[in-house]
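1. quick one, what's the 3D model for this:
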Amino acid sequence: MEEVKSLVSPEQMSTMVDWVSQFGLKLIAAIVVFFIGKWLARRISNLLKRGMQRAETDPTLIGFVGNIAYFGLLTMVVIAAVGQLGVQTTSFIAVLGAAGLAIGLALQGSLANFAAGVLMIIFRPFKAGDYIEAAGTAGSVEEVQLFTTTLKTPDNKIVIIPNAQVTSDTITNYSARDTRRLDLVFGVGYGDDLDKVKRVIWEVLNEESRLLKDPEPVVAVLNLGESSVDFAVRPWVNSADYWGVYFDLQEKMKKRFDQEGISIPFPQRDLHVYQHAS
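-> The predicted structure is shown next:
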């Protein structure tokens, strides 16, 4: 100990103690600012989310705005904490901006996903709970995050799609309207009575209580095919009843055709054999 004291003069020891004490206080202040600021950022973000929930805002918008607010406030907290250490925040912000530019160039795909997420929030082509088809995948929208959109498929799989792929392709929103039209096609034989077929189809439709009266269903000959006369059957239903009615009408129509003796032909070809005298 005496050897160490001999190596450091009293003036140097005093300077070191002052420096350590000053830096220690600054470090403690920076840590306090960071943790308190982080807590406040989380608190403000949660308050913002709850306020939007009380206003019955779209859940997709709530999550997106909450994340933006939190990370924006957290960035300000980090800058304030660094300022407590004596670092010039002006130059720090300039360095941060230059680093952000370099990172942005390296992460162009991520920034494209972020921009696409912002556009989806602004224009809102769909909301949480809607059943959509986008980027070759169909499912219910679970959440729109900063960079990705999460879909739940009908077989309960979770599919995470980059936002840029969602906006760069066609988006089909099956839940955008309260009603949908069923497009059904039933083929009957050429030897069947078309008037009878139309009557039977109308009877089956009238027995289905989930069909809407307005708009009125359409029943018409669609096509004279190679093996069948095809009828277009186009009733309207509530969007929530779409698949239930779709499956039930297929089954009911087949059973009723069987009862009425109406044939549903399968593809076939007539083969003519000609014999020639030798």
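2. C-alpha from now on. contacts and neighbour counts both.
-> OK.
3. which parts of this protein are helices?
-> Assigned by DSSP state H, the chain shows helices spanning 2-7, 10-54, 59-84, 89-106, 108-123, 163-168, 194-207, 242-260.
4. which secondary structure elements does the second one contact?
-> It stands for helix 10-54. Here helix 10-54 touches helix 59-84, going by 3 or more C-alpha pairs under 8 Å, 6 or more residues apart in numbering; DSSP states H and E.
5. chain center to the helix it packs on: distance?
-> Computed by C-alpha atoms, centre = their mean, to the nearest Å, the separation of helix 59-84 from the middle of its chain amounts to 23 Å.
6. so it versus helix 10-54, what angle?
-> 170 degrees (axes from the mean of the first three to the mean of the last three C-alpha atoms, to 10 degrees).
7. for helix 59-84, which helices and strands make contact with it?
-> On a contact count with 3+ C-alpha pairs under 8 Å, 6+ apart, helix 59-84 meets helix 10-54, helix 89-106, helix 108-123, strand 137-144.
8. residue 177 is nearest to which of the helices of the chain?
-> helix 242-260 (12.1 Å; C-alpha to C-alpha).
9. mind listing what's buried along that closest one?
-> Within helix 242-260, the residues that qualify as buried are 242, 245, 249, 252, 253, 257, counting by 16 or more other C-alpha atoms under 10 Å.
10. can you check stretch 106-113 too?
-> 110, 111, 112, 113.
11. what's the closest of those residues to residue 156?
-> Closest to residue 156, out of all of the buried residues of stretch 106-113 and judged by C-alpha to C-alpha, is residue 113, at 24.8 Å.
12. sequence B follows; please return its structure for comparison with A:
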Amino acid sequence: GIDGTVKEISIFTTKINTFGNQLAIVPNGQLSNNNIINYNAEKTRRDKIDIGIGYGSNIKKAKEILLQICADRDTILVDPKPEVYLGELADSSVNLTLRFWAKNEDFWAAHFYVLEELKYRFDDANIEIPFPQRVIHQ
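-> Below is the predicted model of the structure:
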């Protein structure tokens, strides 16, 4: 449950510098009995962003916008190329899945760029991002 950079491994504990710049000391027993994900082992990472659009929105246009956002950002890799899929026809939205690759050092900046930019561009294209609503009849 802790993300960060391993600073020191001793016989009984491992010290991890968290992303909030806090020092977490984890007993090695917990580490040896749980899964560990090393986000920096490879030079690149794939991001997966799920975004719901309204049933009345243009799916093809939304997919084009998402791919264009990736093309406009030079820190998003072109090989492997970004992909957009229709992931689900949900109760209140059509859920698209965007996948793209970035270098580790560019990953979070690319992730946040895509999230912000998709909101702006979807607004401009009148592509609705639905949110939970409750209708009450009296």
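13. list the TM-score for the superposed pair.
-> Once superposed, chain against chain, the TM-score is 0.92 (TM-score structural alignment, normalised by the length of structure 2); 138 aligned residues with a C-alpha RMSD of 1.6 Å.
14. of the helices and strands packed on helix 59-84 of structure 1, which is nearest residue 205 of structure 1?
-> Of the helices and strands packed on helix 59-84 of structure 1, the one closest to residue 205 of structure 1 (C-alpha to C-alpha) turns out to be strand 137-144, at 28.7 Å.
15. tell me what that closest one is packed against?
-> On a contact count with 3+ C-alpha pairs under 8 Å, 6+ apart, strand 137-144 of structure 1 meets helix 59-84, strand 131-134, strand 148-152.
16. got JSON lines for those, with mean neighbour count too?
-> Output for those, formatted as JSON lines (neighbours: other C-alpha atoms under 10 Å):
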{"stretch": "helix 59-84", "mean neighbour count": "18"}
{"stretch": "strand 131-134", "mean neighbour count": "20"}
{"stretch": "strand 148-152", "mean neighbour count": "21"}
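17. nearest to residue 122 of structure 1, of these?
-> Using C-alpha to C-alpha, these put helix 59-84 closest to residue 122 of structure 1, at 8.9 Å.
18. the closest one maps to which residues in structure 2?
-> The alignment of helix 59-84 of structure 1 onto structure 2 (TM-score structural alignment) covers no residues at all.
19. what's the angle between that helix and helix 108-123?
-> Using the same axes, to 10 degrees: helix 59-84 of structure 1 against helix 108-123 is 130 degrees.
20. and the angle for helix 59-84 of structure 1 with strand 137-144?
-> Going by the same axes, to 10 degrees, helix 59-84 of structure 1 makes 50 degrees with strand 137-144.
21. just the buried residues of stretch 106-113 of structure 1 now: which is nearest residue 228 of structure 1?
-> Among the buried residues of stretch 106-113 of structure 1, and counting by C-alpha to C-alpha, the member closest to residue 228 of structure 1 is residue 113, at 49.3 Å.
22. the closest one matches what in structure 2?
-> For residue 113 of structure 1, the aligned position in structure 2 is a gap, per TM-score structural alignment.
23. how far away is the alignment partner in structure 1 of residue 14 of structure 2 from residue 133 of structure 1?
-> With TM-score structural alignment defining the correspondence, residue 14 of structure 2 maps onto residue 149 in structure 1. According to C-alpha to C-alpha, to the nearest Å, residue 149 of structure 1 and residue 133 of structure 1 sit 12 Å apart.
24. most packed of the helices and strands packed on helix 59-84 of structure 1?
-> Among these, ranked by average contacts under mean count of other C-alpha atoms under 10 Å, first place goes to strand 137-144 (a mean of 21).
25. neighbours of residue 176 of structure 1, just the number please.
-> Neighbourhood size, residue 176 of structure 1 [other C-alpha atoms under 10 Å]: 15.
26. aligned counterpart of it in structure 2, please.
-> Alignment note (TM-score structural alignment): residue 176 of structure 1 maps to residue 41 of structure 2.
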